[in-house]
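Enquirer: Take a look and give me a structure for this.
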Amino acid sequence: MTDILASVPRVPEAVAAALYTAHPSGSLGWMVWSVVLGVVSVAAGLVSRRLLLRWLRKPFRSLYQGVTLRRAERISYGLLRTVILWVSAAVFFAVGAVIVIAVTPEFGPTRTTSLVLLIGMTLYLVLRDLTVNVFQPESPELRLLPIDDATAVHMTRELLLVFAVSIVFVGISVCFAWFKIDPDAHAVMRIVASLVASILMGAYVLSHRKVVAVLIRGNAPRPGLLRKVLAGTWHILAIVYLAATTASNIATILLRGGFLVGPILGPIVAFVVAIALFGVCVILIDRRFRAQQADLHRASGGTAAMPPEALPMPAVERAAAVAEAAAMMEDDEDEEEEEEAAAEEVLEAESAPVAETPAEVLAEGEEIETPAAPLVNPVTIWQLRWKGLGEHLAAILAAIVGVMTLLAVWGRLSLREGTVQFVGYLAVLFATYALYQIVRTWIDGKIAEEEPGPGHGQSEDGMGTGSTRLATLLPLLRNLLLVSIASIGGMIVLSGLGVNVGPLFAGAGVVGLAVGFGAQTLIRDIFSGAFFLADDAFRKGEYIDVGGVMGSVEKISVRSFQLRHQNGPLHTVPFGDIKRLTNYSRDWVVMKLPLRLEYGTDVEQVRKLIKKLGQELLEDPEVGPMFLQPLKSQGVVQMEDSAMILRVKFMTRPGDQFVTRRHVYMRINELFEQEGIRFASRQVTVRIADDADAHHNYTPEERRQAALGAVQPILEAEAQKSE
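Expert: Below you'll find the predicted structure:
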C-alpha cells in the first residue's frame, strides 16, 4: 500500500513510458493508427446499426399503429424497443470488431486500443438505450414514471454523463492493463477509475433523491410502512452500497488483485432482469383483467371504450408530482422536516382532486378497505383483487430474481450445496406466501359471490334474510386453510434448516392433551359449534333467538358467534351455551295483522274486500313478487268491549314481511275509507256507584282519579305489548 501511494507522483511518467514501450518501434505512431482504426470501426458500426434500425422501424411501428397505449402496451413497447436497440448494439460491435480484427491480424496495442474503444462505445449504447426507454425524455405518452419532460430530460442527460465518464476512466485503466506499465501506477489508475465512478453515481443519487422518494411513495393517500421507510432511506442505502463497493475494489487492488467489475455492473444487470420480468408479468396480468378494468371504469362514470389504464396520468396528479420534483431540484439545502412536509403536500395534492379507484388500490398489492361504487358488481371488485394480487406477487418474484442476479454477478451464487439450499428456502417461502394469498383471495371471492346483492340482506326492522350456507362456512374454512399453509411452509423450512420437527409434533400433542383437560368448556364450545354448523341451524345474516337473546348473526368464530340486535347491541354467544335456537329467517314467514272494527260492521263485506285487495297486491310491480301467499281474511278472532277484532294474514320470504306490511296497512286504510268502514277506537267504561252509607256523592275530581286508576293498567299493558 505504501508503494502504491508513493507511486502517485510517478503516474504520468509511467503512463508515458508504457505508451512508448507498447509498440516494438518505440514511437507513438501506433496511437494515431489506433485512433483512426477505432473511429472507422465505430463509424462503420453506427452505420450498420442505423441501417438495421431503419429496416426494423416500419414493422415495429405497424405493431402499435392504431393501438390504444394502455399500460400493458407501453410496457411491451418499451421492452421490445429495448431489445431491438440492444440487438442493433450487438450488430454495431460485431461489424466494428470484424473491421478491427481484419485490419490488425496480429495481437498488439493497436488492436487492443481499438477493441477497448469499441467495447466502451457498445457498453455506452446499451446503457443509453436502457436509460432512454426508462425515462422516455422525448415521448411523454410512453413514459410510465410520473415526472415531467424537463425532469426526464435532466435525469437522462446526467445519468448518461455519469456512464460516459465512468466508461472512459474504466476503459483507460483496462487498456493499460495490456501495456507494460508499472504495477503500482496501474493500481493508482484503477483506484482513480473506481473513485470517479462511485463519486459521480453518488452525486447523481443525492441530486435526485427527493424525486425518487416521491416515486417510491406513490400516489396513495397513505403509503405503506415499507414505502415510507424506503422513500426516506433509499439514497442512504445507495450511498452505503457505493462506498462498500469502492472500498472492496480498492482493497482488492491494494492486495494486487484484479479490478472487480461485478459490484459495479451488478445493480444495473439486476435492475434490468427484475424490471423485464416484472414488465412481462404486468403485461400478462393487464391483458387478463382488461374486461374487468373496463367494467369498473364504466361504473365509475368514465368512457366505456377507454379503461382507466388507457388514460394518461391525470393532469392534477402529474402536475403535483412534477411540481414536487422541480421544487426538489431547485432547493437542495432544505432541512429534513421541510422535505417531509413537501412530500406530504404532494401526496395530498395527488389524492384530493382525483379519487383513488378500487383498481388503483388493488394494483399496489396492499389490503385497504375502499367503499365500492353502487353500480359496481362486487364480483368485479373481487376479480380485480386477483389483478392486484398478481402484480404484488410479480413484484416479489422480480425482487427475488433481481437479488439472485445480483449475487450471481458478484460471483456469490454457484451450484454449491449451501447455495442450492438457500435458493430452495426462498422458493418454499415464496410458494407458501403465494399459496396463502391465492387461497385467501379465492375464498374471499367465493364469499363475495355468495353474499346477497343490493337490496337484500338485513331488513329495516333488523330481521336478516341470511347468507348462503357456503358463505357461512367459507370464513372458517379460510382460516383453517391459511393456518395449515403457514404451518406446513414453516415446517418445511425448519426441516430444511436441520431442525427436527418430530419433537414439535409430540410436544404439541402433549400440550393439546393438557389443554383438553383444562379447557373442557372450550372443547364443548368448539364441538357444539361444529355440529350446529353441520346441521345448518343458522347462517350468517339470519335473525335468530337463542334463549331470549335475539339478533342477526354478524360473525362466526370457532367457539362462539355474535348477534347484532336490531337496536344496536352486540351479543356474543358461546356455542356450548345454546340449549334452544329459533331461526326466523328460513324459508317463509306468516304475518298476521289484527284490525279493530266497530260493532255492526259487515264481516262478509270486509272478507270480500280483503280478498280483492290481496289480488291487487299480487299484481303490484313493487310488492307483488314478495308475496308467497296472498293477503286473505281470517274472520273475527276476538270480541272486546269496544271492538270486534278481525285478522288478516299473508306469507312472504323472511325479511320482506315488513315492507309488505306497510303497503297492506296503507291500502286497507284507503279501502276502508272509500267503503265507509270505520276502525273502532279504544274505550274504557268506568261506572262509579255512589256510597249509600256515606249519604254523599263523589266530587268530579274523585271521579276522574277513579277513572284514571281503572284505565292505567290497560294502558301499561298495551305499552308493554307494543315493546
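Enquirer: Every contact and neighbour count from this point should use C-alpha atoms.
Expert: OK.
Enquirer: OK, contacts around V664?
Expert: By Cα atoms under 8 Å, 6 or more residues apart in numbering, the contact set of V664 is empty.
Enquirer: That one: helix or strand, and which one exactly?
Expert: Using DSSP states H and E, V664 maps to helix 657-675.
Enquirer: Can you give me the buried ones in that helix?
Expert: Q657, F658, T660, R661, V664, R667, L671 (16 or more other Cα atoms under 10 Å).
Enquirer: what do you get for stretch 399-409?
Expert: Those would be A399, I400, V401, G402, V403, M404, T405, L406, L407, V409, for stretch 399-409 by 16+ other Cα under 10 Å.
Enquirer: that older thread, ok, then the element right after the helix holding V664?
Expert: Next along from helix 657-675, by DSSP H and E: helix 700-722.
Enquirer: In contact with V546, which residues are there?
Expert: If you count contacts by Cα under 8 Å, 6+ apart, then V546 has I578, K579, R580, L581, T582 around it.
Enquirer: please redo it, this time with the cut-off set to 10 Å
Expert: Contact partners of V546, counting by Cα atoms under 10 Å, 6 or more residues apart in numbering, are L563, V573, D577, I578, K579, R580, L581, T582, N583.
Enquirer: what about the first one, which SS state?
Expert: In this case it means L563. On the three-state scheme (DSSP: H, G, I helix; E, B strand; the rest coil), L563 is labelled strand.
Enquirer: what separates it from L470, distance-wise?
Expert: 19 Å (Cα to Cα, to the nearest Å).
Enquirer: For these two, indicate the residue with more neighbours.
Expert: Between L563 and L470, counting by other Cα atoms under 10 Å, L563 is the more crowded of the two (26 against 16).
Enquirer: quick one: the more buried one and T572 touch, right?
Expert: Yes. With contacts counted by Cα atoms under 10 Å, L563 reaches T572, the gap being 6.4 Å.
Enquirer: now the other sequence, so there's something to compare against:
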Amino acid sequence: MNIETTINKMKKLLLDEELWIDSGIIILKVFFIILLAGIVVKIGKIVIQKLFEVRMKAPLRYSERRQNTLLKLLQNGLAYIVYFAAILAVLSALTIDVTGLLAGAGVLGLAIGFGAQNLVRDVITGFFIIFEDQFSVGDYVRIGAAEGTVEEIGLRTTKLSGLNGEIHIFPNGTIVEVVNFSLNNSIAIVDVSVAYETDIPRAEELIREFLMELPDKYEQLVKLPVLLGVQNLAASEVVMRITAETMPMQHFAIARIIRRDLKIFMDEHGIEIPYPKMVMYQKKTGSVDAGIGDPVKNDDKGKI
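Expert: Next up is the predicted model:
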C-alpha cells in the first residue's frame, strides 16, 4: 500500500505542469544571472584596461609597475563584487531568504572584525601602499632599521631582501615611515685626493676632460659628471669632489667605476696621488747640540 502511494505521488509530481514551468523559469533565471555576471566582469575588465592605457599615454609619466598592480587589483575587485552579487541573486531566485543570510553574515563579520583588528589594519594599509604607489616591487627602500629591495607587496605583508640575502617581513599595519631610494635619480659623490705639489688648475682641466668621456661609455649616467672643485685641504692632500647624476640606485656602481677609471687616467698623466710620508732625524754625537740633528733624507723627503 505504501509503495503504491509513493508511486502515485511521484507520478503526480512528475506530471505536475506548474512544477515543471516553475522549475524551468528558475533554471532560466539562474542561467541568465550567471551569463550576465560573466558579461559584466568581462566588459568591466576591458573598460578598466582601456582607462589605464589612456592614462599611460597622458603627458604625465606613470610607473608601469604601479599601473599593472592597480589594474589587476581593480579587475579582481570588480570580479569579486559582481560574483558576490550574482550569488545573492541566484539564492533569491531559488526562494532562499537572502535578508536573513545577509544579517547573519553581518553579525559574523562584525565578530571577526573585532577579533582581527590588526589583520584589517594590515589589509587597509597594504591597499593604500599599492594605490598611492608609496613603493613598488624592485624598489630599494628603508623601513625602520631594515634596508633592502622590495621582493613582494601583499595586502597583508611586505617583504624586503637585504644586501646579505636576508628577508625582512613587515605586517603592513606596522609600516609607519618609508624611505624610497628608487623614485628619483641618484647622485654619486666621488672625492679625489691629489698631492700638495700638484698643479691644481692643470689637474682640474685634465679631470674635466676625463669626465667629458664618461656619458658615452656608461648609460647609467643621466648627465655629464661635474667637478665641483677643491672640497678640503687636509694635512697631506688636496681633496677635490666630483658629482654625477645617475639612474635610480646606480650611484654605487658609477662611483666605483669613476674611481677606477680616474686612477688609471691620473697615472697616465702623471698626477700624483698622495700617500703617507715620514721624515726621520738623526741625533748628532760629540756635539753640544746633541738633542737635535739634521734630517736623514730618503729620496729628498724620507718617504716610507
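Enquirer: Could I get the TM-score for this pair?
Expert: Once superposed, chain against chain, the TM-score is 0.67 (TM-score structural alignment, normalised by the length of the second structure); 254 aligned residues with a Cα RMSD of 3.7 Å.
Enquirer: Between L563 and T572 of the first structure, which contacts overlap?
Expert: Common neighbours of L563 of the first structure and T572 (criterion: Cα under 10 Å, 6+ apart): V549, V553, E554, K555, I556.
Enquirer: Over in the second structure, tell me which residue corresponds to the third one.
Expert: By that I understand E554 of the first structure. Residue correspondence to the second structure (TM-score structural alignment): E554 of the first structure is matched to E151.
Enquirer: Let me see the ranges of the strands in the stretch 151-300 of the second structure.
Expert: Remark: strands assigned in the stretch 151-300 of the second structure by DSSP state E, counting those that start in this stretch are 157-161, 167-171, 178-180, 186-194, 226-233, 238-246, 280-281, 295-296.
Enquirer: meant to ask about the stretch 401-550 of the first structure
Expert: Here the stretch 401-550 of the first structure has its strands, by DSSP E, counting those that start in this stretch, at 543-546, 549-556.
Enquirer: Any idea which of these gets closest to P183 of the first structure?
Expert: Among the strands of the stretch 401-550 of the first structure, strand 549-556 comes nearest to P183 of the first structure, with 76.6 Å by Cα to Cα.
Enquirer: Next, the angle from the closest one to strand 560-564.
Expert: Computed by axes from the mean of the first three to the mean of the last three Cα atoms, to 10 degrees, the angle separating strand 549-556 of the first structure from strand 560-564 equals 120 degrees.
Enquirer: And strand 549-556 of the first structure against the second structure, how far off on average?
Expert: Averaged over the aligned pairs, strand 549-556 of the first structure sits 2.3 Å from the second structure after superposition, using mean Cα distance after the TM-score superposition for the first structure.
Enquirer: Show me what that strand is packed up against.
Expert: Strand 549-556 of the first structure sits against helix 469-496, strand 543-546, strand 560-564, strand 570-574, strand 581-583, with contacts defined as 3 or more Cα pairs under 10 Å, 6 or more residues apart in numbering; DSSP states H and E.
Enquirer: What residues of stretch 87-101 of the second structure count as buried?
Expert: Under the neighbour-count criterion of 16+ other Cα under 10 Å, stretch 87-101 of the second structure has L88, A89, V90, A93 buried.
Enquirer: Tell me the residues of the first structure aligned with that stretch.
Expert: Matched against the first structure by TM-score structural alignment, stretch 87-101 of the second structure falls on residues 490-504.
Enquirer: Quick check: end-to-end length of the matching stretch?
Expert: 12 Å.
Enquirer: picking up where we left off before, who wins on neighbours among the contacts of V546 of the first structure?
Expert: Using other Cα under 10 Å as the neighbour criterion, L563 leads the contacts of V546 of the first structure with 26 neighbours.
Enquirer: Now find how far off-centre stretch 339-348 of the first structure is within its chain.
Expert: From the chain centre to the centre of stretch 339-348 of the first structure is a distance of 22 Å (Cα atoms, centre = their mean, to the nearest Å).
Enquirer: before we move on, what about stretch 628-645 of the first structure?
Expert: 59 Å.
Enquirer: Stretch 29-41 of the first structure now?
Expert: Taking Cα atoms, centre = their mean, one finds stretch 29-41 of the first structure lying 57 Å from the centre of the chain it belongs to.
Enquirer: Show me what that stretch is in contact with.
Expert: Contacts of stretch 29-41 of the first structure (Cα under 10 Å, 6+ apart): 19-20, 22-24, 42-47, 92-100, 103-104, 108-118.
Enquirer: Output the residue interval of the second structure matched by that stretch.
Expert: By TM-score structural alignment, stretch 29-41 of the first structure lines up with nothing in the second structure.
Enquirer: Check stretch 254-268 of the first structure too.
Expert: Stretch 254-268 of the first structure lines up with nothing in the second structure when matched by TM-score structural alignment.
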